[in-house]
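In: next come a sequence and a model predicted from it.
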Amino acid sequence: MSSTTATRVILVTGSNRGIGYGIVARLAREFLPTAGKEERLKIYVGSRDQQKGEDAIKSLQSELGKTLQANNTSLQTCQLDMSDVESRKNAIAYIVERDGGLHTVIQNAGVALDGFDAEVVRKTFETNFHNVVAFNNELLPILQENARIVILASMAGSLQGYSDEIIRRFRAASTTKEVETLADEYYKAVQKGDYKDKGWKGAAYGCSKACIIAYTRAFSNELRKSDDARLRSITINSCCPGYVNTGMTKGKGVLTLDQGAATPVMLALQDLNGRSGGYFKDEKEQNW
């Protein structure tokens, strides 16, 4: 992206509905140009289904009214199936062709499946963990200096209920490989049926989010140790949006989409003083 292009570019995955939709709307409302700059914001609405993404943009334009124009914000659909490697590559090429790169990615796409067995664990981790890790790696070449990665985790990623040894390993993981090893061990333990004996708990969604929080810390550590100054400047943080009323919570959530968007949008737009590797809830960094 040329230095003369004063456009901040943000991609929000899984944003044609639910919390992702709320994040896009709140980004548009809260965006303020950097002091002294004529800056614009462009938000890519990531959606597996192109038409649903376009429908979401129409709904957002109707909801936001003149806010988009007043805040120099534009919306663009980006077909993105996080489970499909080619779709991810095509989405990256699409963004590069139009804008040269990204300033922020908000990794929102995720699932919470009913039941608990090895297949539920496999599917949950594929979406909530492995695809997120893979996409971040694929995005690295197009992330601009001082870019931000924001990943939606969950309070379900709490370390309560694990053995002391598993908790120690989660907190001590300093490389993404160590976190991936933990995820693999969990899956194998569930397959064998001895996960409780090995210190794990029967919670596919919660464990996937614990891995995300640990991964955020580890990936931040790896970025800071990079020989590339651009990579060292990139920050990554995870957050819990709260118990939001969405399809994932089956309508039982107590927070609105806008309330759920507050913390991820804060991490995307506000001055964090270089903080990276943190886990946030209610717009504050949390102990984990």
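Out: In hand now; what should we look at?
In: contacts and neighbour counts: CA atoms only from here.
Out: OK.
In: max-length helix in the chain?
Out: Using DSSP state H to define each element, the chain has its longest helix at helix 204-224.
In: which stretches of the stretch 1-150 of the chain form strands?
Out: Assigned by DSSP state E, counting those that start in this stretch, the stretch 1-150 of the chain shows strands spanning 7-12, 40-47, 73-79, 102-107, 143-152.
In: what's the closest of the ones you listed to residue 57?
Out: Taking CA to CA, strand 73-79 is the member of the strands of the stretch 1-150 of the chain nearest to residue 57, at 6.7 Å.
In: pull out the buried positions in the closest one.
Out: Within strand 73-79, the residues scored as buried using 16 or more other CA atoms under 10 Å are 73, 74, 75, 77, 78, 79.
In: tell me what it is packed against?
Out: For strand 73-79, the packing partners by 3 or more CA pairs under 8 Å, 6 or more residues apart in numbering; DSSP states H and E come out as strand 40-47, helix 50-64, helix 85-99.
In: give me the residues contacting the shortest one.
Out: Judged by CA atoms under 8 Å, 6 or more residues apart in numbering, the contacts made with strand 40-47 from elsewhere in the structure are 6-16, 24, 28, 31, 33, 53, 57, 71-81.
In: and residue 81, what is it in contact with?
Out: Here residue 81 is in contact with 47, 48, 49, 87, 88 (CA under 8 Å, 6+ apart).
In: what's around the first one, how many residues?
Out: When you say that, I think you mean residue 47. Neighbour count for residue 47, taken as other CA atoms under 10 Å: 25.
In: again with the second one
Out: Number of residues near residue 48 (other CA under 10 Å) recorded here: 20.
In: ok, it to residue 122 distance?
Out: Distance of residue 48 to residue 122, given as CA to CA, to the nearest Å: 20 Å.
In: below is an additional structure, to be compared with the one above:
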Amino acid sequence: MSEQTIALVTGANKGIGYEIAAGLGALGASVGVGARDAERGEEAAAKLRANGADAFFVPLDVTDDESVAAAVALFGGRFGRLDVLVNNAGIAGAWPTAPSAATPAGLREVLDTNVIGVVRVTNAMLPLLRRSARPRIVNQSSHLSSLTLQTSPDVDFGDIDGVYMPSKTFLNAVTVQYAKELTGMKVNGCCPGYVATDFNDFHGHETPANGAKIAIRLATLGDDGPTGGLFDDAGTVPW
């Protein structure tokens, strides 16, 4: 990299987000470790630095306007731009919640992080992203978001869920619209696979490091790379 890449990963104090930050740091980027919990965020950033990454803690609650504005001010004051935004922060809510059991409050809580939080952070960071020569936005989605896979008779995702899964489908739709609007940027969604994290009580069969690979790849796309798509390590995931 002729000029150091400046990156922000939300929800980066643990799991897949931490590994995304680690991967970007290993490539030479200066990485902001976004996290709500200051102690965990500082610990994660310190661990990344001990492993050789240029990492720093960014206090960031994606559901809070003031917190997001403070993060924008931090990047603006320190770097004057942002090259990579990885919207990784997400919550599962009361998993699984059948549609007939979903409540407006439960749905709002998940959407506020998984969709509205992404819009809140992305829109706030756009002025800084527009100052980048190669801006990249990556939204953390899931195979569970795919309506094509959901309705395929050959695919069984197990539990029926009317909150988390639809929130990621909503995020996919938002990702497509951002890509159509922001023609000078690469905006994509990624599916990490069934990763062992506290999201699923560590029942997944993939490691967080493996789950982070596709986000890192999309965050570092060349100028001829795709935009407006959903991808996993094997390639394109159907919407």
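Out: Yep, it's here. Nothing here was measured: the structure is a model prediction, and the numbers come from that model.
In: follow-up on the earlier one: from the contacts of residue 81 of structure 1, which is closest to residue 241 of structure 1?
Out: Distance to residue 241 of structure 1, by CA to CA, is smallest for residue 47 among these, at 19.7 Å.
In: alignment lookup: the closest one to structure 2.
Out: Structural correspondence for residue 47 of structure 1 with respect to structure 2 (TM-score structural alignment): residue 35.
In: that older thread, I'd like the strands of the stretch 1-150 of structure 1 laid out as a markdown table, including distance to residue 236 of structure 1.
Out: Output for the strands of the stretch 1-150 of structure 1, formatted as a markdown table (distance: least, CA to CA, whole Å):
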| stretch | distance to residue 236 of structure 1 |
| --- | --- |
| strand 7-12 | 14 |
| strand 40-47 | 19 |
| strand 73-79 | 22 |
| strand 102-107 | 10 |
| strand 143-152 | 4 |
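In: for those strands, which one sits closest to residue 132 of structure 1?
Out: Of all those, it is strand 102-107 that lies closest to residue 132 of structure 1, at 7.0 Å by CA to CA.
In: contact partners for the residue sitting nearest the centre point of structure 2?
Out: In structure 2, the centroid-proximal residue (CA atoms, centre = their mean) is residue 88; its distance is 2.2 Å. Residue 88 of structure 2 makes contacts with 9, 10, 11, 12, 17, 139, 140, as judged by CA under 8 Å, 6+ apart.
In: can you find the partner of the third one in structure 1?
Out: The equivalent of residue 11 of structure 2 in structure 1 is residue 14 (alignment by TM-score structural alignment).
In: just give the closest residue to that match, not the sequence neighbours.
Out: Nearest non-adjacent residue to residue 14 of structure 1, counting by CA to CA, 6 or more residues apart in numbering: residue 109, 4.5 Å away.
In: so what corresponds to that neighbour in structure 2?
Out: The alignment partner of residue 109 of structure 1 in structure 2, by TM-score structural alignment, is residue 89.
In: out of the buried residues of strand 73-79 of structure 1, which is nearest to residue 221 of structure 1?
Out: residue 78 (30.0 Å).
In: my guess is that closest one contacts residue 52. True?
Out: No: counting by CA atoms under 8 Å, residue 78 of structure 1 does not reach residue 52; the two are 10.6 Å apart.
In: one step back: what about the match of residue 11 of structure 2, distance to residue 132 of structure 1?
Out: 12 Å.
In: my read: residue 258 of structure 1 touches residue 20, true?
Out: No: with contact defined as CA under 8 Å, residue 258 of structure 1 does not reach residue 20; the gap is 9.9 Å.
In: if you count surrounding residues, which of these two has more?
Out: For the pair residue 258 of structure 1 and residue 20, the greater number of neighbours falls to residue 20 (27 against 21), based on other CA under 10 Å.
In: how about the contacts made by the more buried one?
Out: Residues in contact with residue 20 of structure 1, defined by CA under 8 Å, 6+ apart, are 12, 13, 14, 108, 109, 261.
In: give me the buried entries from these.
Out: Buried residues within those, counting neighbours by 16+ other CA under 10 Å: 12, 13, 14, 108, 109, 261.
In: I'd like to know how many residues surround the aligned partner of residue 211 of structure 1 in structure 2.
Out: Superposed on structure 2 with TM-score structural alignment, residue 211 of structure 1 falls opposite residue 170. Per other CA under 10 Å, the neighbour tally for residue 170 of structure 2 reads 17.
In: residue 83 of structure 1 and residue 125 touch, don't they?
Out: No: using CA under 8 Å, residue 83 of structure 1 makes no contact with residue 125, being 11.1 Å away.
In: what about these two, which has more around it?
Out: residue 125 (25 against 16).
In: give me the nearest residue to the more buried one, chain neighbours excluded.
Out: Using CA to CA, 6+ apart, the closest residue to residue 125 of structure 1 is residue 208 (5.6 Å).
In: please report how far that neighbour lies from residue 74 of structure 1.
Out: Here residue 208 of structure 1 is placed at a distance of 33 Å from residue 74 of structure 1 (CA to CA).
In: try residue 20 of structure 1
Out: Taking CA to CA, one finds residue 20 of structure 1 at 16 Å from residue 74 of structure 1.
In: picking up where we left off before, and the residue nearest to residue 14 of structure 1, what does it touch?
Out: Counting by CA under 8 Å, 6+ apart, residue 109 of structure 1 makes contact with 13, 14, 15, 20, 82, 127, 128.
In: turn these into TSV, columns for distance to residue 117 of structure 1.
Out: Below are the contacts of residue 109 of structure 1 laid out as TSV (distance: CA to CA, whole Å):
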residue	distance to residue 117 of structure 1
13	27
14	25
15	28
20	28
82	23
127	16
128	16
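In: and of these, the nearest to residue 230 of structure 1?
Out: Of all the contacts of residue 109 of structure 1, residue 13 has the smallest distance to residue 230 of structure 1: 23.1 Å, by CA to CA.
In: mind listing what that closest one touches?
Out: 20, 45, 46, 47, 80, 105, 106, 107, 108, 109.
In: was I right to think the fifth one contacts residue 92?
Out: No: the pair residue 80 of structure 1 and residue 92 fails to qualify as a contact (CA under 8 Å) at a distance of 9.2 Å.
In: comparing those two, which residue is more hemmed in?
Out: Neighbours were counted for residue 80 of structure 1 and for residue 92 using other CA under 10 Å; residue 80 has more, 24 against 21.
In: tell me the spacing between the equivalent of the more buried one over in structure 2 and residue 89 of structure 2.
Out: Applying TM-score structural alignment, one finds that residue 80 of structure 1 aligns to residue 60 in structure 2. Distance, residue 60 of structure 2 to residue 89 of structure 2, by CA to CA: 10 Å.
In: repeat that for residue 196 of structure 2.
Out: Computed as CA to CA, the residue 196 of structure 2 to residue 89 of structure 2 distance reads 16 Å.
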